[in-house]
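J.: what follows is a predicted protein model with its sequence.
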Amino acid sequence: MDSTATPARPWRTALLAGMASFLDSSALVSAGIVVGTLYPESMSLSDGQIGLVLGLQTLSFALGALVGGRLGDRFGRRRIFTWSLAAYALGAVLLAAATGPGPLVIGAVVIGLAIGADLPVSLAMINEEAPEGRKAALVVFSSVLWNVGIAVTMLVSALLSGFGAVGGRILFGYLVVVALVVLGLRLTMRESAEWRRARNAVESGESVRFRDLPQLLRPPLLPGLLATALYYAMWNVGANTMGQFGSFLHVNVVGGEVATYSLFSTVGLGVGLVAGVVFMRYVDTAARGPLFAAGSAITVLAWVFPLVVGFSEFSLLATLLLSGLGSAFAGETLYKVWSQELFPTLLRTTAQGVTIAFGRVVAALIGFATPALATASAGGTFAGVAVLALLAAGIGLLWIPRLPGARQLTSVEKNAL
């Protein structure tokens, strides 16, 4: 990476690009609430149709990340996250106006593709425009916005839930308005200066080693791709289990009330937000490693706790709160940071697209079986998630810190020219 002067208004860039995380989490949560609870009666949706719509949204997210990540490296961060946000607004309009399963599927696929494409290019934009010494902090800020998106959506949905399907349409309409406002503001942003320099070097005939897709599939980039993909997939199984099936587990495994689970979910979001803001202060310092280790240990403890004390409403709520706290210092938060640091400019969003897609597909496939597995053996399900969380921690502690970063790779490349 070339050294450059501090970009102007990096926080504005971090906010506008980071709104991808806000809108992405809002879309996922809104679809789950509206398609799962507010639309079924008026549209006569079966359980299978609900599962199909939400499953296709998750798989479309994976495909969007894969395609959008590659296009972001080829054609620029700004162009892709502009078009993806326009597609997001279109998908939200389709979901708001849907009258049956067919339109719902189309809307879910469109918005899934859009949020998938938006995420890797937005994260790269934040990293590349952030000043030295604050790059990781501003990437972590996007994770804070992800949690804010969930919290705001849950609040709005609580206010609208009494209106049934009309409330669901209003909720999707709210997403349209936010997306269009952010789109208008994003149109005032410049392209990533780092990406422009890298592309100009290619177009002027300079030797730029790390730019072609096959290079991701061999050393020195392949180990980083494998490490981040495996880390994200293993950690994300637990996050997806708690995110999609937390209320199911609470009701069907220990006989708890949905209202109690929703209350503690809100508390957990607050804990995660505060911890995320704290982590922003230290993620660019030597304290990152110890905090990651602590966050990983808390995440493993979250899934082990019910196995030790027994399954009860208390132990499952403890899992909810502990996993939220641990994720503020590990999990997707650090995955996003590593994905910026390990890959050179012209392969950065491609790599993220591949690893996001892999992680989402793994989560979707396991998610299909999670209700049956949890009903048959809650202990076995929690033990399996705990093992995956422990393996992910091992990758983050023992493998990823030993990988060469993008700075080292490009430094070697320049010295060799």
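T.: Now that the structure is in, tell me what you want to look at. Numbers count the residues shown, from 1 in each chain.
J.: when you work out contacts or count neighbours from here on, use the C-alpha atoms and nothing else.
T.: Fine.
J.: what's the burial count for residue 295?
T.: 23 (other CA atoms under 10 Å).
J.: now stretch 62-75, how far from the centre of its chain.
T.: Distance of stretch 62-75 from its chain centroid, counting by CA atoms, centre = their mean, to the nearest Å, is 15 Å.
J.: got another, please set it beside the one above:
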Amino acid sequence: MLNPAQKQANRQGWRIAFAAGLASYVDSGAIVGTGTALVILQGTIGLDPAQVGQLSALLTVAIAAGALIGGRLGDKFGRRRVFLTTLSLYFLAAVVLMFVPSVGVLYAGLAVLGLAAGADLPVSMAMVAESAPEDKRGKMVTFSHMLWMAGILGVIVISIFFGNAGLLGAQIIYGHLAAVALIAVALRWGIPESKAWAESVSAPVDEDRVDLLSLRTLFTPKLIAPMIATGLFYALVNINANTNGQFSTYLYVNIAGVDVATASMLSLGVLLLSVAGLFVMMRVVDTSNRHRAFVIAAVVALVAIAIPLVFGVTALTLTIMGVVGALAGAIAGEPMYKIWSQELFPTAHRSTAQGITIAFARLVAAAVALFTPLVIAAGPALLFLFLLGTSAAAFIIGIFWIFRLRTFLRHDGGVEVPSPARSAA
């Protein structure tokens, strides 16, 4: 039975988890929404294929750069000040994009939108983790990934109803992102600064105290290992997730032979079913079953990728892969990266470290995406072999490296690694 103080802490934690977690909604909304909007704008403002590719790459690189910058600013100036500024900037960029007056403004607007979305992510995730009750921390960080999926769902629903409405469709996509950003700013306004961050700034200098005027501490043996490990894990596991997000419709239409409408409906079904995986993750992440659940999910994820490789690329095999892979990825994918990123770094450098790893993963994803259509043209089997290899490498890093790091990484008064009584990871 919770006492009144614990109930209040839970309510405040979930409030912050929602308000700060909307960073994930606007991030996925920007990526998926821009992908749809650029297709619409080809016929309305005259974008050519080269410009579509350039604008897509620009957004991805801007998010990476924003994560790198925002993470550092969040450790230097505090979570609250930075995440209010970044989301306000996102709102302004989305409003500009909503009117899309010219191709030049589209380039500038997407650059700012990406920078703002990327800068908001590591700071907001750190705020969620540092504000959550200890026994709810994993659940609340995982909840942010549910909001990430909600961003995709929002764009898909808008596209179903307004995808054929020309410029209006693109305007509604960016208008809805502006509205969500404005709501998030309003919700965040009453949130106090992270207590853990404030205490880390005022704490006496010792071996665990991070010098906010330099990045040297991040490159000491104690922290460089978890930063490399989480960065590699996220970059490798995100290749499969990003490929499915960007090229599932391409595979459905060009290889499996279904139309765009059917592909969109199948993708919507996969998205809705994958929410079940996140509920499982929220139940096990703060318990001693986390390690076991990760291993099982990793095996299932590899089996999912192998399905179209073994049985050929059809609408059925792609859908089965999508459903099974999404369920497994909720436990052995990006949500687990988010948990580890909060646990393995001291408060004063948590946001910076996460910004670096997010930036690295997004740049890797952008580079792989440039060559993915060529790989598919050479033979879809090559693509799924590549995804199988990168995913297997990610899971090996998680099981045999990151799991072991927790034994000697207990940091200052911020987010500590859970004890074995609650979590085996």
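T.: Noted; the coordinates are in hand. Just so we're clear, the structure is a prediction, and the values are computed from it rather than from any experiment.
J.: against the second structure, where does the longest helix along the first structure fall?
T.: For the first structure, the longest helix by residue count, based on DSSP state H, is helix 222-252. Using TM-score structural alignment, helix 222-252 of the first structure lines up with residues 224-254 of the second structure.
J.: tell me the mean distance between stretch 147-160 of the second structure and the first structure once they are aligned.
T.: Its matched residues in the first structure lie on average 1.2 Å from stretch 147-160 of the second structure after superposition (mean CA distance after the TM-score superposition for the first structure).
J.: show residues contacting that stretch.
T.: In this structure, residues lying in contact with stretch 147-160 of the second structure by CA atoms under 8 Å, 6 or more residues apart in numbering are 21-29, 32-33, 36, 169, 172-173, 264, 268, 271.
J.: just the ones of those in helices?
T.: If you go by DSSP H, these have 21-29, 32-33, 36, 169, 172-173, 264, 268, 271 in helices.
J.: what's the mean deviation for stretch 268-278 of the first structure versus the second structure?
T.: Counting by mean CA distance after the TM-score superposition for the first structure, stretch 268-278 of the first structure comes out at 1.5 Å.
J.: go through that stretch and flag the buried ones.
T.: Buried residues in stretch 268-278 of the first structure, counted by 16 or more other CA atoms under 10 Å: 268, 269, 270, 271, 272, 273, 275, 276, 277.
J.: the last one and residue 141 touch, don't they?
T.: Yes - under the criterion of CA atoms under 8 Å, residue 277 of the first structure lies in contact with residue 141, with a separation of 7.5 Å.
J.: which among the ones in helices among the contacts of stretch 147-160 of the second structure count as buried?
T.: 21-29, 32-33, 36, 169, 172-173, 264, 268, 271.
J.: out of the buried residues of stretch 268-278 of the first structure, flag the one nearest to residue 389 of the first structure.
T.: residue 272 (18.0 Å; CA to CA).
J.: map the closest one onto the second structure.
T.: Matched by TM-score structural alignment, residue 272 of the first structure corresponds to residue 274 in the second structure.
J.: what's the neighbour count on the closest residue to residue 312 of the first structure other than its chain neighbours?
T.: In space, and not counting its chain neighbours, residue 312 of the first structure is closest to residue 254: 5.4 Å by CA to CA, 6 or more residues apart in numbering. The local packing of residue 254 of the first structure (other CA under 10 Å) involves 16 other residues.
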